[in-house]
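1. coords below, sequence missing:
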């Protein structure tokens, strides 16, 4: 117990960690509020599952176009300034959305345009931001720091949807105004971070440099397996794009119910992340990762078949708790297994896979739901996740046999 207390105290005393946690998680809170407002506003304007799917596609398109140059930028320029610039643009875009909503001139195409701008900012922001934590804490403290960061992130993810659902009753403009304040606060916290950028000779933006992250991952089978497992599992099993439809047409829960549904995964995730902060994965990390993805698929099926708001929220909580384990293992592999001069580009590939699974998964869910119905689409996705889990255990035995996270080393 004494050693545990000493370790936690040492973690909290790491210079720059507090500013990092504030900046990352206030931005996450604002993004969640914005997601609730955009989803509900789009559905109110169109009453279309396909339109909800296109919201995900509009975020994905700029990411897939810009993510590789963004990784190069993260490895060649001051990463803190890159993140600050993106957060300031997000602040301005949220102000525009708030004013347009208050004036009742923000239509579906305006929402798509703002979402695309936001996606472009995230393409540059996330690869740079994901390199911060391994630069702020030593490898021995990284699993605990990642769990702490994840638990606070999930608290923001709980508060964001819940507050967003409540504030939407006052109008979408109120939600967007709060987002603008949040993104501005995140930019200020990022500016205050005590993070030293290692000066390096800048490389020209060549194809070899821009796509260096892919070449690196081709040599790292376990890392590639973890990233691609998340891609296909969430691509098939993700149902978040359909939450407005479920809240309205299936569960009849309204905007507040939508906030609860969006908060469900975060509630489960924060519980799991808190447990992992106290008791990190010390052994058999790879096997726990595969087990968690399988549970993710089962929880998706239960949510798809549920007609009860309580059962639906519980299924989403289990889904969120399972996802945290996968995120923790993948994060340790990517950040600790990559040398600092490559972290931006490898994080860019990681973000492309995450963006593909989230935004493209939302598009896939919306399109499939508009064709065969929401319930069959969600259930079929959960079954697909289970199939992918079994296949990846066979294709990537090194990931399956991964043991201790704190022993991962970069070449």
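-> It's in. Since the model is a prediction, treat every value here as computed from it, not as a measurement.

2. contacts and neighbour counts: CA atoms only from here.
-> Noted.

3. and residue 194, what element?
-> Residue 194 belongs to no helix or strand when elements are defined using DSSP states H and E.

4. verify the stated contact: it with residue 18.
-> No - between residue 194 and residue 18 there is no contact, the gap being 9.6 Å when judged by Cα atoms under 8 Å.

5. quick check, residue 243 in contact with residue 260.
-> No - with the criterion set as Cα under 8 Å, residue 243 and residue 260 do not qualify as a contacting pair; they are 10.0 Å apart.

6. quick check: residue 281 vs residue 329, distance?
-> Applying Cα to Cα, to the nearest Å, one obtains 9 Å for the distance of residue 281 from residue 329.

7. cool, and residue 83?
-> The span separating residue 83 from residue 329 equals 24 Å under the rule Cα to Cα.

8. could you do residue 280 as well?
-> 11 Å.

9. looking at the two, which one has more neighbours?
-> residue 329 (24 against 19; other Cα atoms under 10 Å).

10. contacting residues around the more buried one?
-> If you count contacts by Cα atoms under 8 Å, 6 or more residues apart in numbering, residue 329 has them with 226, 285-286, 289, 405.

11. return the subset of those residues lying in strands.
-> Mapping the contacts of residue 329 onto strands (DSSP state E) picks out no residues; all lie outside.

12. make CSV from the residues you listed and add distance to residue 119 to it.
-> Below are the contacts of residue 329 laid out as CSV (distance: Cα to Cα, whole Å):
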residue, distance to residue 119
226, 24
285, 32
286, 31
289, 28
405, 31
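
13. okay, now the one to match up with it:
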């Protein structure tokens, strides 16, 4: 299915009043897409939260590691998830631009369903080991690298361009609301019966695959000239590199989150820092992981109701500053409720930045390049998350988890100031109107 464009238009045009555009949910395909995203994210995040806790607990209990040593294992888990992303991202972007995008997304869901089934079995039989958890974490990285570009490239093809900003916001609501429910549900289900959390995830992944299969086929746009696959993969990287606006937008998130990511260390805070007699450690971890998503969901609802239209670049930069400051406050807090509030704040700031960045990237990329550019953006996001986990785990091993988190928040603020100077295009972005000048 081709992108819905006005006659004789080469690129999607941004409406003057996006808040008056129809709801994306008025399109049946988008409803299926939204449900597929919601269920898949809830399943995978619930699964990943428990994997992190089981890995940390296994390292502490079965391998007798100290807090610093076990924290380093969490960093290694991030590295194991990043390696397949780094290697396969160009391939995943090319696949999303050359094959039917629903099939790619379903294939990714089935990989994660296999992982959930394997973890259910090994948890039931008490057969978990660190190598097994690292291996399944790496396989999850493979699923993510193919899912991201395919799902991102589907949305602009099932709604008109005028609806796209609101569709991105509502897609973020699916992501963030699932990110609120998933960690909390994962922690509670795991505390009640460890194996059940993976059965829960496997069921939701099957539902997600069914929902995405109901969307009409999203065929890749025809290419004027077919080139060698390696050449086409390289085109996505070159296009992103040439367009300084896209480059600055993508790399801002990359370096800010690499330096400030604290989620990898949440098992440490839940088990050994934020003590509470009111709940199990796994339940506390679920609340800590859900708090950023709760803040993000509130912002996403507001943006879906009334998307921002002016001074989008400056607002994105300030959102990253707030993200860094809230990260520092969380690292210094020893009170559970203050920590939850700071996590909610950093999640809200991150959601604001994600909304602006995601809309700018989608509207500044030609449709025939969306899969490859989405793959580059996805690699940056994954690199920021997984390498950020490695940075946090390594620094926690050397200096302690609190120092690692506080330093990361301060570094994110510094990166934002530097990027505002290096990429003045970001400050000058007044609206979501396309900024790129290079032909696709």
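-> Good, I have the coordinates. These figures come from a predicted structure and were not determined experimentally.

14. now for residue 281 and residue 329 of structure 1: what residues contact both?
-> Any residue near both residue 281 of structure 1 and residue 329 by Cα under 8 Å, 6+ apart counts here, and that gives residue 405.

15. so which residue is smack in the middle of structure 2?
-> The structure's structure 2 has its C-alpha centroid closest to residue 381; by Cα atoms, centre = their mean the separation is 6.4 Å.

16. still on that earlier bit, relative to residue 165 of structure 1, which of the contacts of residue 329 of structure 1 is nearest.
-> The shortest gap between residue 165 of structure 1 and any of the contacts of residue 329 of structure 1 belongs to residue 289, at 32.0 Å (Cα to Cα).

17. including distance to residue 335 of structure 1 and neighbour count, could the contacts of residue 329 of structure 1 go into CSV?
-> Shown next, in CSV, are the contacts of residue 329 of structure 1 (distance: Cα to Cα, whole Å; neighbours: other Cα atoms under 10 Å):
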residue, distance to residue 335 of structure 1, neighbour count
226, 13, 25
285, 16, 22
286, 16, 26
289, 17, 26
405, 11, 26
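
18. and of the residues you listed, the nearest to residue 300 of structure 1?
-> Set against residue 300 of structure 1, the nearest of those by Cα to Cα is residue 289 (16.7 Å).

19. buried sites along the helix ranked longest in structure 1?
-> If you go by DSSP state H, structure 1 has its longest helix at helix 17-46. Judged by neighbour count using 16 or more other Cα atoms under 10 Å, the buried positions of helix 17-46 of structure 1 are 17-43.

20. then stretch 75-95 of structure 1?
-> 75-84, 86-95.

21. go on, stretch 212-223 of structure 1?
-> For stretch 212-223 of structure 1, the buried set under the neighbour-count rule, 16+ other Cα under 10 Å, comprises 212-214, 216-217, 220, 222-223.

22. ok, stretch 177-195 of structure 2 next?
-> Within stretch 177-195 of structure 2, the residues that qualify as buried by neighbour count (16+ other Cα under 10 Å) are 177-191, 194-195.

23. and if you look at stretch 424-432 of structure 2?
-> Those would be 425-427, 429, 431-432, for stretch 424-432 of structure 2 by 16+ other Cα under 10 Å.

24. what about the alignment partner in structure 1 of residue 385 of structure 2, neighbour count?
-> In structure 1, residue 385 of structure 2 lines up with residue 358, judged by TM-score structural alignment. Using other Cα under 10 Å, residue 358 of structure 1 has 26 neighbouring residues.

25. same question for residue 421 of structure 2.
-> 12.

26. which one in structure 1 is aligned with it?
-> Counting by TM-score structural alignment, residue 421 of structure 2 corresponds to residue 394 in structure 1.

27. do the same with residue 399 of structure 2
-> Structural alignment (TM-score structural alignment) places residue 399 of structure 2 against residue 372 in structure 1.

28. same deal with residue 248 of structure 2?
-> Structural alignment places residue 248 of structure 2 opposite residue 225 in structure 1 (criterion: TM-score structural alignment).

29. same thing with residue 111 of structure 2?
-> When the structures are aligned by TM-score structural alignment, the residue of structure 1 matched to residue 111 of structure 2 is residue 89.

30. can you tell me the closest non-neighbouring residue to that match?
-> In space, not counting the residues next to it along the chain, residue 89 of structure 1 is nearest to residue 121; the distance is 7.3 Å by Cα to Cα, 6 or more residues apart in numbering.

31. kindly report the same for residue 324 of structure 2.
-> Leaving out its chain neighbours, residue 324 of structure 2 is closest to residue 409 (Cα to Cα, 6+ apart), at 4.0 Å.

32. what of residue 349 of structure 1?
-> Sequence neighbours aside, residue 213 is the residue nearest to residue 349 of structure 1 in space, at 6.4 Å (criterion: Cα to Cα, 6+ apart).

33. so the one you found touches residue 341, yeah?
-> No - using Cα under 8 Å as the test, residue 213 of structure 1 is too far from residue 341 to be in contact (10.7 Å).

34. contact partners for the residue nearest to residue 349 of structure 1?
-> Residues in contact with residue 213 of structure 1, defined by Cα under 8 Å, 6+ apart, are 342, 345-349.

35. what's the answer for residue 339 of structure 1, then?
-> The neighbours of residue 339 of structure 1, taking Cα under 8 Å, 6+ apart as the test, are 410-411.

36. alignment lookup: it to structure 2.
-> In structure 2, residue 339 of structure 1 lines up with residue 366, judged by TM-score structural alignment.
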